[in-house]
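Student: After the sequence you'll find the predicted model.
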Amino acid sequence: MVEECAIVIAHVSTGRIGNLNFGNTPCLVSKSKPGQKRRTEFTVEAISTQSISEPLSTTEWIGINQSLSNSYVEYFMRLGAFDELGITKSSTIRREVSVGDSRIDFEIDETTFVEVKTPLIHIPGTGIGDSKPLTAFHRIVKHFDELASAVKSESSTGHLKRGIFLFCFFYDAPPFQRPPATVNIEAITQAAKRAKEAGVQFWQANFRVTPEGIHFLRVFRLESDY
């Protein structure tokens, strides 16, 4: 990541981030490797809700590069950070596993499916990234239903499978709470309930982003529907 303060053109590898206006928002960026064909030389890895005039040494960063979430999760799985989920250093980890017409992010030891989600519908901090009404909800409903279907289809063959829906935050986030109820949120809630009835568990993992890299903080089970 670029450590000095500078203005650069950078790609934002994510969808909507609350109602964030990137004007004067401090960012951590990574530089493309030599030979990589990218439209921009840099990618935004994290942002801060602090003022750009505040010292970088005190800045708290919020990771937003959703395209690398699975890679970070796998890295820390292999280090044993997810022991609480029954995933150890010696576990066999497979990525992008096909189950019927679906693809699941991870299969662990042929016993556990893990689907990773990195929500960015709201950003902590005063005046930046307050939640908007959620309109693009079909993808998360699809993910809930696919994971539930994968668990049920494998269990019906006598191969008992456990399903885990893992919410990942690249800052020390409080336990995830769904936004206020709307028609769209109700569709997500019902999909989450179907997944829970199929045996899917809901967990949250928090990480910290610094100019030096990504650090694992904690993982815990979410007791509500999701």
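Tutor: That came through, no problem.
Student: alpha carbons only for contacts and neighbour counts from here, please
Tutor: OK.
Student: Longest helix of this structure, counting residues only.
Tutor: Ordering each helix of the chain by length in residues (DSSP state H) puts helix 138-156 first.
Student: from the chain's centre, how far out does that helix sit?
Tutor: 18 Å (CA atoms, centre = their mean, to the nearest Å).
Student: And for stretch 113-133?
Tutor: A distance of 9 Å separates the centroid of the chain from that of stretch 113-133, by CA atoms, centre = their mean.
Student: Could you work out the end-to-end span of that stretch for me?
Tutor: Taking CA to CA, to the nearest Å, stretch 113-133 runs 30 Å from one end to the other.
Student: Distance check, the residue most central in space within the chain against residue 169.
Tutor: In the chain, the residue lying closest to the centroid (CA atoms, centre = their mean) is residue 118, at 2.1 Å. For residue 118, the distance to residue 169 (CA to CA) stands at 6 Å.
Student: and the angle for the longest strand seen in the chain with helix 138-156?
Tutor: For the chain, the longest strand by residue count, based on DSSP state E, is strand 200-210. Here the directions of strand 200-210 and helix 138-156 differ by 130 degrees (axes from the mean of the first three to the mean of the last three CA atoms, to 10 degrees).
Student: then this one, side by side with the first:
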Amino acid sequence: MENSTFVFETCLIEGMILKRKNRFIMEVEVDGIVCDCHCPTTGRIGNILFRDIPCLLSKSKDTTRKTQYTVEAISLDLPSENNKSWIGINQNAANRYVEHFLKTGQLSAMVDNGGTVKREKKLGDSKLDFLVGNTYIEVKTPLMSLQVEMKDHIATKKVSEFNSFERFIKHINELSESLQRNERAILLTCFIYENPGYKVSKRGKHSDYIKNEVKACISRGIEIWQINFKISPTEVRLINYFETTNTFMDAGAALQE
């Protein structure tokens, strides 16, 4: 597929996460040296205990930055495996990938590829990720529930239910309200790994409320799509994308992740 890759300017570097020190910092061994690296997502990542987890790092051009590296992806394979599968965890970078494929016309089944792509357009009290022609697009990159096989060597922890869903509810309602002035509004769930179909996580005490809000917004006309990327040390490749609106009419409780 022409233009189906986003090529990194500089190849990513493989390292080993020794631990997650806090929401923003991971301790990583890079070429035998242990250093603090920026963690680009502040939330949970699959309930993983980060002990000897392989990762891919980008190096900042800013030599004054306290953390020279950013963790772009992790692997749940054994460190000794040569051909690792990677899970992208940089939620901000996800928007750059989506922008690339919008601008190169690779998402024409979802949105007209001739439309002008504008970033971070104001809508109500929020800034939504894209305005493409007359269609608003908000990108969500769920990471709290990784829909991949958790291998035996991966340690996980029990965590409390996620309760910080207000921002998601605000965004999805503003998306639906945009339909009063715009033709279409899309919530795009983005996975920087292969995910055949997003599955709603286990039921929580706020599930019914969130599900009802999602269904109400779908009834007003918003669409929900899914896009899957594959990340490697050299590039991000578009795997596929497809509409999932009907799926979330019946199960919409986990999109806020």
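Tutor: Yep, it's here. Here the structure is a predicted model, which is why all the values come from computation and not from measurement.
Student: Send over the TM-score of the superposed chains.
Tutor: Once superposed, chain against chain, the TM-score is 0.87 (TM-score structural alignment, normalised by the length of the first structure); 215 aligned residues with a CA RMSD of 2.0 Å.
Student: what do we get in the second structure for the residue nearest to the centre of the first structure?
Tutor: Using TM-score structural alignment, the partner of residue 118 of the first structure in the second structure is residue 141.
Student: if I pick that match, what's in contact with it?
Tutor: 91, 94, 189-191, 257 (CA atoms under 8 Å, 6 or more residues apart in numbering).
Student: do that again at 10 Å, thanks
Tutor: By CA atoms under 10 Å, 6 or more residues apart in numbering, the contact list for residue 141 of the second structure reads 41, 88-92, 94-95, 188-192, 226-227, 255-257.
Student: next one: residue 130 of the first structure
Tutor: Neighbouring residues of residue 130 of the first structure by CA under 10 Å, 6+ apart: 17-20, 121-124.
Student: run the last query once more with 6 Å
Tutor: Residues counted as contacts of residue 130 of the first structure (CA atoms under 6 Å, 6 or more residues apart in numbering) are 18-19, 122.
Student: Helices of the second structure, start to end?
Tutor: 91-103, 166-177, 207-220, 245-250.
Student: what would these look like in a markdown table with mean neighbour count and distance to residue 64 of the second structure?
Tutor: Listed next are the helices of the second structure as a markdown table, based on neighbours: other CA atoms under 10 Å; distance: least, CA to CA, whole Å:
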| stretch | mean neighbour count | distance to residue 64 of the second structure |
| --- | --- | --- |
| helix 91-103 | 18 | 21 |
| helix 166-177 | 18 | 33 |
| helix 207-220 | 18 | 43 |
| helix 245-250 | 16 | 45 |
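Student: Reformat those helices as a markdown table; add distance to residue 81 of the second structure.
Tutor: Shown next, in a markdown table, are the helices of the second structure (distance: least, CA to CA, whole Å):
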| stretch | distance to residue 81 of the second structure |
| --- | --- |
| helix 91-103 | 26 |
| helix 166-177 | 37 |
| helix 207-220 | 39 |
| helix 245-250 | 36 |
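Student: how about the ones you listed, which one is nearest residue 27 of the second structure?
Tutor: Residue 27 of the second structure lies closest to helix 91-103 among those, at 19.4 Å (CA to CA).
Student: Contacts for that closest one, please.
Tutor: With CA under 6 Å, 6+ apart as the test, helix 91-103 of the second structure has contacts from residue 141.
Student: To what extent does it diverge from the first structure after superposition?
Tutor: Aligned to the first structure and superposed, helix 91-103 of the second structure gives a mean residue distance of 1.0 Å (mean CA distance after the TM-score superposition for the first structure).
Student: Which stretch of the first structure lines up against that helix?
Tutor: Counting by TM-score structural alignment, helix 91-103 of the second structure pairs with residues 66-78 of the first structure.
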